[in-house]
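K.L.:
The amino acid sequence is not available; the structure is as follows:
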């Protein structure tokens, strides 16, 4: 377990500006630093970093927190992984505390056994050369291995009951490969974006599978390059084999889908690697292209990660790594130029072999786009993304004007009307919520306490909202308040992020709490005013004398 004192010390030593600037270039603006938010797409910067308060806040999407929160969100990793990452970047040695009888987590034991399996497989890596046309240099650089039903390993595992149980948990039952035909197949070590080992990708001739801690390959992209080159597009190749061969022939920024549970690209994967241009190479015979189009359309419901994606359909005669190997890297731009934007790809696949003049088809497309909007989180880019798709449907139609007006104009008008109706309803809810008085206390004061608790839970400000204080406040204001919900969230999860908070509070309540968090960024007296609210509420309710516990001077 990582020492709490080390975490606090790290927060004090590591500059949030320097850390975030290593991920996103920051620009000084008054007392703060600004940038376009790395967590959502925007053209003007709404992401602000306050060095003195050691906090960041995006006024566009609401993400906020300290150095650990930023790395957790940016790299999609756990709290402890984020601490490890920051420590490594800052040259700090992580301090841990152990009980007298330390008990290893099950996942740690599973990971250690996976490493042992990896080392056994790696010894046979050289045998891959002839079977897969991978040279020795690539095998060595990428630490590739070949699967084997090792009798020695099987004996070691089966002689130890705990190891035998663990082997089943990592999908390597009693030291045996899943299929007899897996012997000598390619095995690729996987790593998360923070370089943490994430198990083995077994390129089984039947169906690829993962050996390692369950779930470690979820949403994972295999990146043999370790570091991606800036200002160059990311190229997602159709298989792990192609990704390795792409690396071997010098294709820059080539990656591959390593999640063995997914058959196509997902929004979660797109979030892992951000770039202005992303090319997804698809082998026509290996992928249901219509289903891929529907999957891509569904991904816009929750995010705009799809922006910048282009899709290139190939066949068995056109293999990108082989073509580059034969004709040189110079042919790459010409090949990529034949790709379609994600929305043109969707339009083409949804209109393929359809009677685009029929009223039935038009009604189906309209319903599909309307359902996508209705089921979305209503993030600000949904209407624009849907409009792109609607226009693409029009371009792919035989009767361009007819389908364009139905799918594009009508959808756009409906989206605008729906947005207006939604905004009016939402505004009404906000007004009703803002006017609430709970136990004689304006709701905004309660939400400011919630904002303070969130900041304290992330270690951004010194703790005032102790368990006792929170319990006493909730006894006054009740369980159906933002404060009570966030307290419960912290008790259940131990650590919270923006997604958890939004889910627990709901859209209106989250918006009001988020406004209070924004006030902390903008108003140096917010902290003092909020702490004064604690004192007034508790004193008026004759619960506890908190005046001596609270420092009312602002944190400036």
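P.N.:
Received it, and whenever you're ready, just let me know what you need. Please read all numbers here as calculations on a predicted model, not as lab measurements. Residues are numbered from 1 along each chain as shown.
K.L.:
hey, let's count contacts and neighbours off CA atoms from now on
P.N.:
Noted.
K.L.:
Residue 245 contacts residue 321, correct?
P.N.:
Yes - here residue 245 reaches residue 321: they are 5.9 Å apart, a contact under C-alpha atoms under 8 Å.
K.L.:
which residues in the stretch 401-550 of the chain form helices?
P.N.:
411-434, 443-457, 467-477, 482-493, 498-505, 507-522, 526-540 (DSSP state H, counting those that start in this stretch).
K.L.:
which stretch among these comes nearest residue 122?
P.N.:
For residue 122, the closest of these is helix 482-493, at 38.4 Å, according to C-alpha to C-alpha.
K.L.:
ok and that closest one relative to helix 443-457, angle-wise?
P.N.:
30 degrees (axes from the mean of the first three to the mean of the last three C-alpha atoms, to 10 degrees).
K.L.:
which strands and helices sit next to helix 482-493?
P.N.:
Helix 482-493 sits against helix 443-457, helix 467-477, helix 498-505, with contacts defined as 3 or more C-alpha pairs under 8 Å, 6 or more residues apart in numbering; DSSP states H and E.
K.L.:
Any idea how far that helix is from the middle of the chain?
P.N.:
23 Å (C-alpha atoms, centre = their mean, to the nearest Å).
K.L.:
in it, what counts as buried?
P.N.:
Using 16 or more other C-alpha atoms under 10 Å as the test for burial, helix 482-493 gives 482, 483, 484, 485, 486, 487, 489, 490.
K.L.:
what's the neighbour count on residue 17?
P.N.:
For residue 17, the neighbour count with other C-alpha atoms under 10 Å is 24.
K.L.:
Now for it: which residues touch it?
P.N.:
For residue 17, the contacting residues are 26, 33, 49, 50, 51, by C-alpha atoms under 8 Å, 6 or more residues apart in numbering.
K.L.:
Now rank these by neighbours and give me the top one.
P.N.:
Result: residue 49 is most packed of the contacts of residue 17 (other C-alpha under 10 Å), 28 neighbours.
K.L.:
and the comparison structure, right after this:
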């Protein structure tokens, strides 16, 4: 069922997020907000905050957050439509389904239905068909219990060229769409045939439990064919955006506030079966930005546990950089030579596995150990290069306190002065930022100085973005008219401004509606955390309600917006003047000097006009 957008807005506007959440969580008023113990992870001190003003919630412990619909979905493990229906019942608004689905939605739903039907077919074959005897024996040999097989919907595609094809025809499945999903393929003459034959099927679930793809493994490793066939990219599946097993493991990950990252399906299934249930798998691919962003919704503490061979250890090394970028606390687990997570836990059990976790190294210790085993510290020249690689990773650590501890650890291990490591770190950051090179290029090419100046972050952007999220039409109107979303330089603030502009066209600039229009989870989290931090400030200090640079203006008024826009443009002008003066001092071209002086005169006039208005 599709619920019209207008009806969703009506339900959202009629419900109060505090009333909805307080039915499930005990909340206490604290300043403007309400706080309580988070229902999504274990805690003793309340970090779960609900804003009545913005109609959103955020947990400062585990990072969970969203609007009232998101809360119901996560708390009750229900779909978006079910969450809307439940809240509609609570506020007494009847829902009549829209007469027709959108074409895109209908097409996606059909793909979901085909994939679900296929998995039901494969699982039934595994459990009931004589043809699957070999597959059942394979799973017994791999110590995968029948209950675990059912939990993960494991199935079997029988040998033969038309078994699933016949099933699809008998059940009215669109064959072109089945081909799109990688379930069947076509011969040169255009006839269809089964793509999956004699393979164990591992279905892949979305985070909310829908079957979206598969991995299909051969039974006999000696066969001269691909060990795995994986689903192609489809409208319902992007390999970069999915972590295998997250649907089954997300609650345990939240509860323990840590995840174990493994490579393959069997690694995850074996660990899960033995009671290690805070585990996800990258499905044999290199970890991606999208996967890490997804995992960060549930925890920022991770144990990387790849195979003990060289390929597995190199994959662990590659994962470190992307995890550090997303501010994860990283531990790397090294298993004994020749072992993988699947084989280790079957041989040694859960208790020994937990001991391996306790021996895990932080990213610096792991990287240093790996380089030492490769002999990279045996020679002064290779030692310096290896140490610089470690410092390159260190530059990604955002937490200054952690960074300080890492610097001390490196200094102790290599008997170096901390100042030397700090110097190398600063040099790397400078070279990666490219500031010096940009300035040289700008001066040499006589680039328009305002272009260079515009790249520097304007401190008033943040306040302008916050005002765009005030929910007040007149303020949003004014800022979009005077500044425009295209003027923002900070990447996240620019995206937010663009989304507000879209919502403005639809005449709904409420914070909850803006959050709904953000599809990128990392940006949603950035916005929630930012807004709720502002709310925390407001509950701590009454002075915040009247704070502004002048000390005279209340926030979230049109007058405040006008003053912020004025200050935004004054700052831009001052930065351009400053940049022009620097170029005049460093460049000997007289024609350029005249052009810049003329431009500065125009800028001073513009600034004077702004100050007088």
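P.N.:
Received the coordinates, thanks. Please read these numbers as outputs of a predicted model, since none were measured by experiment.
K.L.:
related to what we said a few turns ago, identify, from the contacts of residue 17 of the first structure, the entry nearest to residue 123 of the first structure.
P.N.:
Proximity of the contacts of residue 17 of the first structure to residue 123 of the first structure, judged by C-alpha to C-alpha, is greatest for residue 26, which lies at 45.5 Å.
K.L.:
Surely that closest one and residue 37 touch.
P.N.:
No - using C-alpha under 8 Å, residue 26 of the first structure makes no contact with residue 37, being 10.3 Å away.
K.L.:
Residue 108 of the first structure versus residue 300 of the first structure, what's the distance?
P.N.:
Distance, residue 300 of the first structure to residue 108 of the first structure, using C-alpha to C-alpha, to the nearest Å: 36 Å.
K.L.:
Looking only at neighbour counts, state which of those two leads.
P.N.:
For residue 300 of the first structure and residue 108, the more surrounded residue by other C-alpha under 10 Å is residue 300, and the numbers stand at 24 against 11.
K.L.:
After alignment, which residue of the second structure pairs with that one?
P.N.:
When the second structure is aligned by TM-score structural alignment, residue 300 of the first structure is paired with residue 324.
K.L.:
Tell me who's in contact with its match.
P.N.:
If you count contacts by C-alpha under 8 Å, 6+ apart, residue 324 of the second structure has them with 330, 393, 396, 397.
K.L.:
so which strand or helix has the second one?
P.N.:
Assigned by DSSP states H and E, residue 393 of the second structure belongs to helix 380-394.
K.L.:
other SSEs contacting that helix?
P.N.:
In terms of contacts (3+ C-alpha pairs under 8 Å, 6+ apart), helix 380-394 of the second structure is packed against helix 310-325, helix 363-373, helix 418-433.
K.L.:
and the angle from it to helix 363-373?
P.N.:
Using the same axes, to 10 degrees: helix 380-394 of the second structure against helix 363-373 is 160 degrees.
K.L.:
Show the residue spans covered by the helices in the stretch 151-300 of the second structure.
P.N.:
163-170, 175-180, 246-256, 265-273, 289-295.
K.L.:
could you redo those as a markdown table and give each row mean neighbour count and distance to residue 147 of the second structure?
P.N.:
Formatted as a markdown table, the helices of the stretch 151-300 of the second structure follow (neighbours: other C-alpha atoms under 10 Å; distance: least, C-alpha to C-alpha, whole Å):
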| stretch | mean neighbour count | distance to residue 147 of the second structure |
| --- | --- | --- |
| helix 163-170 | 15 | 25 |
| helix 175-180 | 16 | 28 |
| helix 246-256 | 20 | 14 |
| helix 265-273 | 22 | 9 |
| helix 289-295 | 19 | 26 |
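K.L.:
will you turn the ones you listed into CSV that also has distance to residue 312 of the second structure?
P.N.:
Supplementary listing: those in CSV, determined by distance: least, C-alpha to C-alpha, whole Å:
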stretch, distance to residue 312 of the second structure
helix 163-170, 35
helix 175-180, 32
helix 246-256, 21
helix 265-273, 13
helix 289-295, 18
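K.L.:
Nearest approach to residue 4 of the second structure belongs to which of these?
P.N.:
Closest of these to residue 4 of the second structure is helix 175-180, at 27.0 Å (criterion: C-alpha to C-alpha).
K.L.:
so where is that closest one in the first structure?
P.N.:
With TM-score structural alignment applied, helix 175-180 of the second structure matches the range 164-169 in the first structure.
K.L.:
So what touches that stretch?
P.N.:
109, 110, 113, 157, 158, 173, 174, 175, 212, 213, 214.
K.L.:
So the second one versus residue 332 of the first structure, what's the distance?
P.N.:
With distances taken as C-alpha to C-alpha, residue 110 of the first structure is found 41 Å from residue 332 of the first structure.
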